[in-house]
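**Student:** Below is the sequence, then the predicted model.
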Amino acid sequence: MSRRMATMPKPADHQARDEALDTRRSFAVAAPAGSGKTGLLTQRILCLLAEVEEPEQILCMTFTRKAAGEMRQRLIEALVEAKDHEHKQTPPPSDDYQRVNLEMAQRVLARDRQQNWQLIAAPRRLRILTIDSFCRQLAAQLAVESGFGELPEPVENPQPYYQLAIHELLAELESETVLGEALGRLLSHVDNDTGRLEGLLTGLIEKREQWLPHILASHNAREDLEQAARHLIEETLEAVATILATRASDLALLADHAAQNLLAANNPETPLAACLGLDALPYSDAGELAAWLGLCDLLLTQKGEWRKSVNKKTGFPTKKDSVDPDNADARKKHWQELCQWCQEQAGLLELLNDIRYLPAAEFEPAQWQALEALTLVLPHLSARLKLVFGKENA
């Protein structure tokens, strides 16, 4: 009686996987995590290695060093396994992927011997790089054309360099210069808390590639920043309005009810005051931000969580204290039903909290003074950091 080794069924997308190994064609592969993208890329590189004159002709780029190391390790392990298989003459694996991997690696080994690559002994001949490393190599090869000159090595932990640059910059606080005055305004804005200012500058210098080009290119920073603020406000409000569209009249009715009660109870500072007379959702523009903040107050606690209930303090008193006693109980039940519906809407809680943190469309004088100081200080900080890197050869 013969016994057959069980084979694993092929994946549903095996035809697409096979096509992706055709080195004469280009492919964009999109698949969820854990679906085998790295394994497929490993096989494609093995296919290419069996065809090229030198392994350096193949370039594989990843986002992280960890991914690059894993890719190189997979390729070398495949070659080592193929070499062991030759010596031990063991039967081929039953798993389709492993068997194909072995066959590909064997072809690469044959090419390796033919061309005297010695990849197992010299795995660095496999050009598997991060995108940053590739760009650095390119800039180094074109040092004059790129204008970068000799490039320093990247550092794994830049925090000490950030701190050194910030401390050198803050030493200018005592100087009677434009920079010293700007630093003084920033320090005043954070209540003269030097540690807080250092934390602010550290967070910004870490992301200097995001803001530096805009600051250097801007000739009218205030106008640009206020325009950006208006765009952010309108974009956020539009996203919330889209979700709430089907319950717009319900929300407006309840907000108006709460506003009437709170104002009647001599509570003019309530955010819901801006919702008085509301019969539909506010417009999605910066001028209506106050009304949107009122709607947030109707649904959320100060901690940004969904309200579990409402009472006199939130604009829903009992019958005897309500401006509309006949409907007081009905309004509470209506609020509970609406709040439950809101909780079921994906992403709504986050968006409502985003509204609370939106900037004003136009800056107050004190706000603009701080921002103006920041736009002056940040380029100096970036320049200081560059000098620190240069002195430390980093």
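**Tutor:** Cool, the structure landed. Numbers count the residues shown, from 1 in each chain.
**Student:** switch to C-alpha atoms for all contacts and neighbour counts from now on
**Tutor:** Will do.
**Student:** Report the distance from stretch 368-383 to the chain centre.
**Tutor:** The chain centroid and the centroid of stretch 368-383 are separated by 24 Å under Cα atoms, centre = their mean, to the nearest Å.
**Student:** ok, second structure coming up, stack it against the first:
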Amino acid sequence: MADLFVVAKSDDLRGDTSTSRRTPDWQERERALDIRRSWIVEAPAGSGKTGLLIQRLLKLLADESVEDPSQVMAITFTVKATAEMRERVIAQLGSASQGEPLTSDPDFDRETRALAEMVLRRDASLGWELLQHPRRLNIRTIDSVCGEVARLLPVLSGAGGRQIPVEDPTLMYREAARTTLMQLGGNDAELDAALRTVLLHRDGSLRDCERLLMEMLPLRNQWGELVPLGREQLDDVFLDQAVLPKLELALEQAVCAGLTRLSLSVPADILQELASLAGEMGHAEGYRGTPSPIAMCAGLHTMPQETAEDLEHWRALIHLLTTQESKWRATAARNHLGFKIEKIMPSG
């Protein structure tokens, strides 16, 4: 097992450690390269976590206490991330060995280049031949590491036989969902009541409920933080006070992000004209006594904001342009639009 390790997550990275253009977190980045201490790096996607981890991995490989590259372990979450990280490390070593110029981000790449050159010197003195044998880099998924621990400690792990992680857990998700639904009518009264409530909301379709449970399981790391696992907390008061606000906030953020993308994809002048048109036609009566689907736009003269409060206005604008099948409208008939259109004869 490795003596030193770094946990890696695959994200794109750009860093800048120059004096004149240092990022606000440059001090934290420098501290994270202290290989004598452990760090947790938290940052949004695209902020530079992977590049920082690669620098730390190179610095670990260059340390005089490392005599074999397998002593340094990088753990990722997916096979794709494992391959990506190995390729990026080898790419840095290859660029350093060829003396290729720094072009993308010279200030950040300069520090990475210096670390890569240190690894190459260590490689040459100890005969690692990493460029010829990149698999000697100990970069693995967390599943493979856990599997190795289970194999080395079969009694403590309670594992019987060879444990092999599956690439596609869909069948396992289906089996878990089906096993849960089979508890319907069982001795667990609370679970039985919960399953009946779900079935009631899904029109009694067991297949639909099974599908929903299957789709939830791959995302359990997300909703599991919101929904409490203890039954003593699963009451209406706690759910309304603690869980519901978080769900509403997440939904609001998703709505705002989607509306922002929508507004940026349409020229502002066209949106303004569409909003004005909806404001005028919003006063029209609904077709055959049904409410007009754009009635809430009556009197609207400005574009709606990219907020959850204006979601219905955005839906009304979308209704003017597209059909229920999400296709562009070819006609403007009243039975299609859902409101009466006044015909104005030209004068003269």
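**Tutor:** On my side now, so go ahead. All figures in this text were calculated on a predicted structure; none of them were measured in a lab.
**Student:** what about stretch 149-165 of the second structure, start to end distance?
**Tutor:** 13 Å (Cα to Cα, to the nearest Å).
**Student:** list the buried ones in it?
**Tutor:** Residues of stretch 149-165 of the second structure classed as buried under the neighbour-count rule (16 or more other Cα atoms under 10 Å) are Ala150, Arg151.
**Student:** which residues are in contact with stretch 72-87 of the first structure?
**Tutor:** Residues from elsewhere that reach stretch 72-87 of the first structure (Cα atoms under 8 Å, 6 or more residues apart in numbering): 42, 46, 101-103, 105-106, 108-109, 119-120, 123, 126, 128.
**Student:** buried set for that stretch?
**Tutor:** In stretch 72-87 of the first structure, counting by 16+ other Cα under 10 Å, buried: Arg72, Leu75, Ile76, Ala78, Leu79, Val80, Ala82, Lys83.
**Student:** farthest-separated two in the contacts of stretch 72-87 of the first structure?
**Tutor:** Largest separation among those by Cα to Cα: Glu103 and Ile128, giving 22.0 Å.
**Student:** higher neighbour count, these two?
**Tutor:** Ile128 (23 against 15; other Cα atoms under 10 Å).
**Student:** Please report how far that one lies from Phe134 of the first structure.
**Tutor:** For Ile128 of the first structure, the distance to Phe134 of the first structure (Cα to Cα) stands at 9 Å.
**Student:** what touches both of these two?
**Tutor:** Common contacts of Ile128 of the first structure and Phe134, defined by Cα under 8 Å, 6+ apart, comprise Met61.
**Student:** Enumerate the strands of the second structure by residue range, in sequence order.
**Tutor:** 4-7, 72-76, 138-141 (DSSP state E).
**Student:** possible to save those strands as JSON lines with distance to Leu247 of the second structure?
**Tutor:** JSON lines is the format used below for the strands of the second structure (distance: least, Cα to Cα, whole Å):
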{"stretch": "strand 4-7", "distance to Leu247 of the second structure": "30"}
{"stretch": "strand 72-76", "distance to Leu247 of the second structure": "29"}
{"stretch": "strand 138-141", "distance to Leu247 of the second structure": "31"}
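**Student:** Which other helices and strands does whichever strand or helix holds Ser382 of the first structure contact?
**Tutor:** Of the helices and strands defined by DSSP states H and E, Ser382 of the first structure is found in helix 365-392. Secondary-structure packing of helix 365-392 of the first structure (3 or more Cα pairs under 8 Å, 6 or more residues apart in numbering; DSSP states H and E): helix 159-170, helix 178-189, helix 194-205, helix 208-217, helix 221-244.
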